[in-house]
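Student: could you look at this predicted model? Sequence included:
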Amino acid sequence: MTSASTSTAAATSIGARPVAADRVRQVAVLVSAVLALVGAFVGSGAAGGTPIAKAAGGALSADATMLSPAGPAFAIWTVIYLGLVGYAIWQAFPSQAAKPRQRGIGYWMLASLLLNAFWILSVQFGMLAVSAVLIAALLVVLIVAFVLLQRIHGGSTADAILFDGTTGLYLGWVMVATVANVTSLLVAAGFDGFGWSPHAWGIALVVVATVLGAALAIWDRGRLTPAVASAWGLAWIGVSRLTGTLVSAPVAITAIAAAVVLLMIALAVRVGGRGRTPARS
């Protein structure tokens, strides 16, 4: 965004007045956040739900495929959900109703929350193919939201943490989770890998996830939250291949090395870009 367009957005933010559509959006985002939390509660195994690792015949468990992260990796969802709840409450403040960022990105965040809840529901019902479609759709939605966040600048601490930071973590994790989910679907469907060994496929898919993460880091000038979340997922894939029942030293080494490389790329781009663009989360 040019300085002129940024100034225009700022002026629009100052002069805009909330309208009925803004109130509808604010309430809809709050409701979708509640649904996402309920889904997470059920997906944890509480309230009669089946834990995600045991649902769908265990297709998403830590030892289901070469790309399955170890259980502790999913602790990142606690941070993401806290950020999403904080965002949902913050965006409902009267002062946020007419902000260009809220108007431009609010419904994309709403869509991400609903897709999140539906993904958990699909896994609970053992619909692995549907879950792969939903998480791919979630990835697309988050990419759009992320791009819009780069174009419509914020400026406040709340923007940096609840919008940029939360969306960055969300996107970075879902990038890895999408690759893992699709891999689980292929394995469950009996895909034979065209003659490649599971280890070779594991390494290839880790490289794909790393290239995607690196491309994002370069494009967004080294924002740390997406890189940290993706590196977190890759590292726990490595741990799972060393400590679980599906052991693969080649995949483990590749995944852990990929996590380090991804962080180094993000840091290098961030440091190299200072002085030209403002530092962002």
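Tutor: Yes, it's here. Numbering: from 1, shown residues only.

Student: going forward, measure contacts and count neighbours with C-alpha atoms only.
Tutor: Will do.

Student: count of residues packed around V31?
Tutor: V31 has 16 neighbouring residues, counting by other C-alpha atoms under 10 Å.

Student: no wait, L35
Tutor: By other C-alpha under 10 Å, neighbour count at L35 equals 17.

Student: surely it meets F118?
Tutor: No. With contact defined as C-alpha atoms under 8 Å, L35 does not reach F118; the gap is 9.4 Å.

Student: residues in contact with stretch 214-223: which ones?
Tutor: Residues outside stretch 214-223 that contact it (C-alpha atoms under 8 Å, 6 or more residues apart in numbering): 150, 168, 224, 226-227, 262, 265-271, 273, 280-281.

Student: can you count the residues close to A28?
Tutor: For A28, the count of nearby residues is 17 (other C-alpha under 10 Å).

Student: second structure follows, compare the two:
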Amino acid sequence: MRGRWVLAGTALAQALSPLAAGFDQGSGDDPVVVPPGPFFAVWGVVLLGCLAVAVRGLAPPRAAAPLFRAVRAPLTLAQTGFVLWLLAAADAPVLTVPLFAGMLLALAVALRAAVTAGDGGVGRRDAALVRGTLGAYAGWSAAAVWVNTATVLTDPGTATLLALLAGAVLTVTVGTLLSRGSAGFPAAGGWALLGVLVSTASAGASALAAAAAVGLVLVAAAALLARARSARQPARP
């Protein structure tokens, strides 16, 4: 099962790559929809969570469990994409958009597999670790890919930023409904939208701030609906 070592290697590379390539947490030149720097602390949770998932999945009994087997390949792709995304941010920013979109797709596949597998033969704590990490990673990415797009555009206007923000809200809301009650997805996606709200409100961009606030309400409503649906479904073994 070489895949478990590849997953661990890409998780380690992902965790160390910000030290080598640098990590831009927003600057004064960024569009107003970019959250303030402290909101990017979510990456610390994601990177450490991915490392924990990889380490827990190394032991032979867990490595063979359906849950770890199901998420291994797409999570490996997402982690590889993260490293490439950081490298592209320095030298070819326009490439960060398709790379981020590819990461989000891989994470969506991984999260879907994780919530479908249930405990997946690994116990509730490990299953919660996997779903929580993937949910946070995918939820933040669902909003951040749209914000990332704004950063590669030349002086985007309010209408363009509203369109991108609408895309972020729609992606996070739909993703929340499809995540079957995974708390990590709406929490991280909502955190990103809260960052947009703080940034736009501080800049006096009232239309963008209002859109972000509406987005937060929609995501919260979607999370409650998803939890209610999940509670009515029989638990998977």
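Tutor: Thanks, I have the structure now. Source: prediction; values computed, not measured.

Student: tell me how the two chains score on TM-score.
Tutor: TM-score for the superposed chains, counting by TM-score structural alignment, normalised by the length of the second structure: 0.89, backed by 234 aligned residues with a C-alpha RMSD of 2.1 Å.

Student: name the single longest helix found in the second structure.
Tutor: Longest among the helix segments of the second structure by residue count, using DSSP state H, is helix 124-152.

Student: what's downstream of it, the next helix or strand?
Tutor: helix 158-178 (DSSP states H and E).

Student: okay, that following helix sits on what stretch of the first structure?
Tutor: Counting by TM-score structural alignment, helix 158-178 of the second structure lines up with residues 199-219 of the first structure.

Student: so how far is that stretch from its chain's centroid?
Tutor: Counting by C-alpha atoms, centre = their mean, to the nearest Å, stretch 199-219 of the first structure is centred 15 Å from the centre of its parent chain.

Student: before we move on, what about stretch 76-92 of the second structure?
Tutor: A distance of 14 Å separates the centroid of the chain from that of stretch 76-92 of the second structure, by C-alpha atoms, centre = their mean.

Student: just stretch 205-218 of the second structure next, same as before
Tutor: 20 Å.

Student: now do stretch 160-174 of the first structure
Tutor: The answer for stretch 160-174 of the first structure is 7 Å, by C-alpha atoms, centre = their mean.

Student: give the buried residues for it.
Tutor: Buried residues in stretch 160-174 of the first structure, counted by 16 or more other C-alpha atoms under 10 Å: 160-174.

Student: give me the number of residues near R236 of the second structure?
Tutor: Neighbour number of R236 of the second structure under other C-alpha under 10 Å is 10.

Student: surely it is in contact with G123?
Tutor: No. Under the criterion of C-alpha under 8 Å, R236 of the second structure makes no contact with G123, lying 11.6 Å away.

Student: break down the second structure into its helices, ranges please.
Tutor: 2-21, 42-56, 60-63, 66-91, 96-117, 124-152, 158-178, 184-202, 206-232.

Student: buried stuff in the first one?
Tutor: Just to be clear, that refers to helix 2-21 of the second structure. Here helix 2-21 of the second structure shows R4, L7, A8, G9, T10, A11, L12, A13, Q14, A15, S17 as buried, counting by 16+ other C-alpha under 10 Å.

Student: what do you get for the fifth one?
Tutor: Residues of helix 96-117 of the second structure classed as buried by neighbour count (16+ other C-alpha under 10 Å): 96-97, 99-115, 117.

Student: ditto for the second one
Tutor: Under the neighbour-count criterion of 16+ other C-alpha under 10 Å, helix 42-56 of the second structure has V46, L47, L48, G49, C50, L51, A52, V53, A54, V55, R56 buried.

Student: residue range for that helix in the first structure?
Tutor: Counting by TM-score structural alignment, helix 42-56 of the second structure corresponds to residues 76-90.

Student: how much does the matching stretch stray from the second structure?
Tutor: With mean C-alpha distance after the TM-score superposition for the first structure, stretch 76-90 of the first structure departs from the second structure by a mean of 0.9 Å once superposed.

Student: show me how far that stretch is from its chain's centre.
Tutor: Centroid separation between stretch 76-90 of the first structure and its chain, computed with C-alpha atoms, centre = their mean, is 12 Å.

Student: what does stretch 251-267 of the first structure give?
Tutor: On C-alpha atoms, centre = their mean, the centre of stretch 251-267 of the first structure falls 18 Å from that of its chain.

Student: would you check the span in the second structure matched by it?
Tutor: Against the second structure, stretch 251-267 of the first structure falls on residues 208-224 (TM-score structural alignment).

Student: what about the matching stretch, how far off from the first structure?
Tutor: By mean C-alpha distance after the TM-score superposition for the first structure, the fitted stretch 208-224 of the second structure averages 1.7 Å away from its aligned residues in the first structure.

Student: give me the contact list for that stretch.
Tutor: With C-alpha under 8 Å, 6+ apart as the criterion, stretch 208-224 of the second structure contacts 33, 158, 161-162, 165-166, 169, 172-174, 176-177, 181, 183, 186, 190, 193-194, 196-198, 200-201.

Student: could you give the angle of the longest helix of the second structure to helix 96-117?
Tutor: With axes from the mean of the first three to the mean of the last three C-alpha atoms, to 10 degrees applied, the angle from helix 124-152 of the second structure to helix 96-117 works out at 160 degrees.

Student: other SSEs contacting helix 124-152 of the second structure?
Tutor: The contact analysis (3 or more C-alpha pairs under 8 Å, 6 or more residues apart in numbering; DSSP states H and E) places helix 124-152 of the second structure against helix 42-56, helix 96-117, helix 158-178, helix 184-202.

Student: of all the ones you listed, which lies closest to S27 of the second structure?
Tutor: helix 184-202 (11.7 Å; C-alpha to C-alpha).

Student: superposed on the first structure, what's the mean shift for that closest one?
Tutor: With mean C-alpha distance after the TM-score superposition for the first structure, helix 184-202 of the second structure averages 0.9 Å from its match.
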